[in-house]
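>>> Sequence and predicted structure are below.
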Amino acid sequence: MSVSQASTPLSHLLPPLILGGAGFSHQVYRNPNSAQALQVLKRAFQLGLRAIDTSAYYHPSEILLGEALSHPDITSLYSRDQYLLMTKVGRITATEFDYSPVWVRQSVMRSLERLHTRYLDVVFCHDVEFVPEEEVMGAIGVLLDMVREGYIKYVGISGYRIDILSRIARRVQIQYSRPLDIIQNWAQMTLQNDRLAREGLEAFHEAGVSCVCNSSPLAIGLLRANGVPVGDLGDFHPAPSGLRSAVKEAADYVAEQGESMAALALRHSIRRGQSLSTPDFRITTIMGITSIAELEDNLTTARQVLRVSDEPRWLWSADAGPSVEINMIRAREDAQLCAAVHDILGPWHDYSFPSPGDDWDVANKKPAAARL
C-alpha cells in the first residue's frame, strides 16, 4: 500500500526547540488553567518559540492550548501557518489505551476541535510499547488516511522503548511503502541517559525517518535541584529511590560549582541533539514549560548553546542557517561538570526505566493485576 507524503520534508520545518504541552496537564502542574496557557504562549511566540507538542493524554492541555491559540491576543498577531501543532492519539489515561481505528479517527477530530484548527502538523501514536504492535500498525494506517484527507500533515510514533520504536519504523517502511516522518523518544538523550543517541538514531535513520524529538531533557523533572515534579495526580515519576538520591548528590555538587543542574542538563540535551543533526536528519528538543519564568529561563539557557539572532525567527526555525550553531566555547566549559555528574551517578548513568514493566499486560492493554 503506497501512501503519499507532504511535499516539504519535516526535517526542513522542525525547529531545534519545541514547547512541551505536558506543562498544562494535571500530571506535572497543580491547577493548570487558561490564563497560565495564554500567558506562556504569548511570551513564547514573542520570543520565536512557535512549535508545540501536546497530547490528549495531557489533560486538559489540548483544551487550554486551543483556548489560548484562538484568543485575540494570538490570532491578531499570528496566522495558523506561523506555528506548528503536534499532538498524540491512543493513550487515554495512565491505564487506558485505545488504538482502534474508530477511536484514532475520533481522537484526531476531537483534537482538531479542541485546538481550534483545521489541520494538525504532526500526530503521534502515543506510548506504543503499551499495546500490541499490530494495533499500532493499524492506527498508523488510519493516520496516513487522514493525511490524504488533509487533516494531518505528518505522522509519527512516540514511546520510551527504543527497540520497539525501531521495529515499528521498519515495519511502516515496508507495509506502507513510505517511512514514518518522525519519532519521539523521552528521557534518553539526557545528562543521565544517552541511549537514544547510541541505540536509536542510526536505526531510525535506516528506516527512513527524518526527524527525532528528544522529549523530557530533564527526565520529567528528575534532573534538577528540587526533586521530581508533583502535580494534582501525585508522584508518578518512575525513577527509583537510588537514582533519585544519586541525582540529588550530583545536583548538590553542581550547585557548589555555581551552576544549576537543570540548566546544565538542558544545555547537554540541546547540544547533543544539534551535534547529531544534519539538514536531512533533525534532532529537536522538547522543553516542558509551565510558566513565563520557566520559559525565559529555558530560552536563556538555550541561547548559551545555540547562536540565535537577536530578532526572533519564525519557529526558531529550521531555516535559520548559520545563526543556529553549537556554541563550542560553552560546550568545553560544561564538559568537566558533565563528567563529574556521570561519576557521581555511577551505575545509574544510562539506567533506563522499565517500560511498560512487568506489571503491564501488553496483549490486553491493562495492568497485569487486572487479569486476576
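Sure thing, it's come through.

>>> Could you use CA atoms for every contact and neighbour count after this?
OK.

>>> Could you report the neighbour count for residue 224?
For residue 224, the neighbour count with other Cα atoms under 10 Å is 23.

>>> For it, give me its contacts.
By Cα atoms under 8 Å, 6 or more residues apart in numbering, the contact set of residue 224 is 218, 247-248, 251, 260-262.

>>> 10 Å instead, please
Listed by Cα atoms under 10 Å, 6 or more residues apart in numbering, the contact set of residue 224 reads 218, 247-248, 250-252, 260-266.

>>> second one coming, line it up with the first:
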Amino acid sequence: MSLNLPHVTTNLEDISPLVIGGAIFNTQYNDDPFSMPIKDLLLHGFENGINAIDTSPYYGPSEELLGQCLNSLINDDKLITRENFYICTKVGRLQLDDFDYSASWVKKSIARSLERLHTKYLDVVYLHDIEFVEEEGIMEALRTLMQLKKDGYIRNVGISGYPVEFLYKIASLCVDQPDIGCLDLVLSYSNMCLQNIKLGDWYDRFMTNTHIKLLNNASILSMSLLRSQETKSFHPCSQELKNTVSSLSKVLLAEHNVELAELATRFAIREWKSKKGKTVLGVSTKSELESALVQYRLVLSGEMDELDAKLYELSKSILGEHFNETWASGIAGR
C-alpha cells in the first residue's frame, strides 16, 4: 500500500527542513555500510515528513546503497514514487586528495549517478568541495553542470565546501559569468553548529548578493565533534578544540543532565530553520533518526528554548577562544 505522500515540486523551498545525509553510509563512519538498515531509515524519514536525501560518489557505496533501497521502496514495495522525494548528489571529488572537474568527467559522473540512483533526473547536483580546485576548473565544471541542467538531467546546480568566504566568492562570481549565471543553492558543513555559527553570519550576504534560492547546512554535529563519544580520528580540527569540546560535554552531562549531541542538534535546527535553510542530518539507524526528530519536535514546540538559551551561553563560555574556530581546508583554506 502506498504511503500517499505529496509530490515534490521544482521549488527548492519545498525541500523538507530536515534532509537525510548519505555521507554516513560509508566506511569513514561505519565499518560495514552494506549491513546498515538504510531502507528502514529512509522509510521512517518519509513517514515523518522528510522528503530529501543528500549523497555523493565520494561517499563510497552511498549512492549505490541509497539507489537500491529507493528502487525497492518504489518498485518492490510500491510505497513511494520518484515524485515523492528530492535526490541531491555531488560531482568532482573522487578520493581524499583526488578531484576531477573536467567536462568529460562531470558528464560521466552524472550519468553514473543517474544509473546508481535509478532515476532519469537529479533534483540537485553540487560541485563537491570546491576549495580544493583552482577557480578556472570550478568555472569549467559549473558550465558543464549548467548545460546538463538545460538538457534536463539536473534540475538545480550548486556548490559545496567548507570555507564560507570562498563559497561566497565563487557564488558571487557566477552571477555575471557567461553560461553559468546565478547558482541555485550552496551547501556548507560544520559552519552552523553549536561551536561555529559563521554560516549564519554570512546568510544575508549570500541571499542578497549571490541570488541563490537556498543556503543549506550540513554536519550539525561537526563530523562527530559535538557529542560525548570520541571524535572520529579523521577530524581536521585542532586537538585543543577537541579537548575543549570534551570538557563541555562532561559539564553538560554532569551538571545539567544534557547530552551534547542533543543540545547541538536542537541548536542547529532552531537557528537554521529560522533562516529557512535546510539541515542535512547524518544518522546511521532508525533510532538515531528518531532521536533527531524528537529534537526537531522539541524545537517546534518551543519547550526547550529557555533552557537551551542558557546552555548555549554556557557552551560559548566554555569554548572561549575556540568558538567560531575553523580549520584549513584545500587551496582556499591555506
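Good, I have the coordinates. Since the model is a prediction, treat every value here as computed from it, not as a measurement.

>>> which of the contacts of residue 224 of structure 1 lies closest to residue 185 of structure 1?
Nearest to residue 185 of structure 1 out of the contacts of residue 224 of structure 1 is residue 218 (Cα to Cα; 12.9 Å).

>>> Now check the closest one against structure 2: what is it aligned to?
Superposed on structure 2 with TM-score structural alignment, residue 218 of structure 1 falls opposite residue 221.

>>> quick one, what contacts that match?
189-190, 192-195, 227, 260-265, 268, 281-282.

>>> hmm, what's the outermost residue in structure 2?
Using Cα atoms, centre = their mean, the residue of structure 2 lying farthest from its centre is residue 255. It sits 31.8 Å away.

>>> Could you count how many residues lie near the equivalent of residue 299 of structure 2 over in structure 1?
Matched by TM-score structural alignment, residue 299 of structure 2 corresponds to residue 305 in structure 1. A total of 24 residues lie near residue 305 of structure 1 under the criterion other Cα under 10 Å.

>>> nearest spatial neighbour of residue 305 of structure 1, skipping sequence neighbours?
Counting by Cα to Cα, 6 or more residues apart in numbering, residue 327 is the residue found nearest to residue 305 of structure 1 once chain neighbours are left out, at 4.9 Å.

>>> Report the separation between that neighbour and residue 140 of structure 1.
38 Å (Cα to Cα, to the nearest Å).

>>> out of those two, which sits in the busier spot?
Using other Cα under 10 Å, the more surrounded residue of residue 327 of structure 1 and residue 140 is residue 140, with 25 against 14.

>>> May I see the buried residues of the helix or strand hosting that one?
Assigned by DSSP states H and E, residue 140 of structure 1 belongs to helix 133-148. For helix 133-148 of structure 1, burial by neighbour count (16 or more other Cα atoms under 10 Å) applies to 133, 135-137, 139-147.

>>> swap in stretch 191-203 of structure 2?
Residues of stretch 191-203 of structure 2 classed as buried: 191-200, 203 (neighbour count, 16+ other Cα under 10 Å).

>>> again, but for stretch 64-74 of structure 1
64-69, 74.

>>> in the stretch 1-150 of structure 2, which spans are strands?
Using DSSP state E, counting those that start in this stretch, the strands of the stretch 1-150 of structure 2 run over residues 18-21, 52-54, 86-91, 93-95, 98-99, 124-127.

>>> With distance to residue 327 of structure 2 and mean neighbour count as extra columns, can I get these in a markdown table?
Shown next, in a markdown table, are the strands of the stretch 1-150 of structure 2 (distance: least, Cα to Cα, whole Å; neighbours: other Cα atoms under 10 Å):
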| stretch | distance to residue 327 of structure 2 | mean neighbour count |
| --- | --- | --- |
| strand 18-21 | 22 | 24 |
| strand 52-54 | 24 | 24 |
| strand 86-91 | 23 | 24 |
| strand 93-95 | 19 | 17 |
| strand 98-99 | 20 | 14 |
| strand 124-127 | 21 | 25 |
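
>>> For residue 157 of structure 2, find the nearest of those.
strand 124-127 (5.2 Å).

>>> Where does that closest one end up in structure 1?
Using TM-score structural alignment, strand 124-127 of structure 2 pairs with 122-125 in structure 1.
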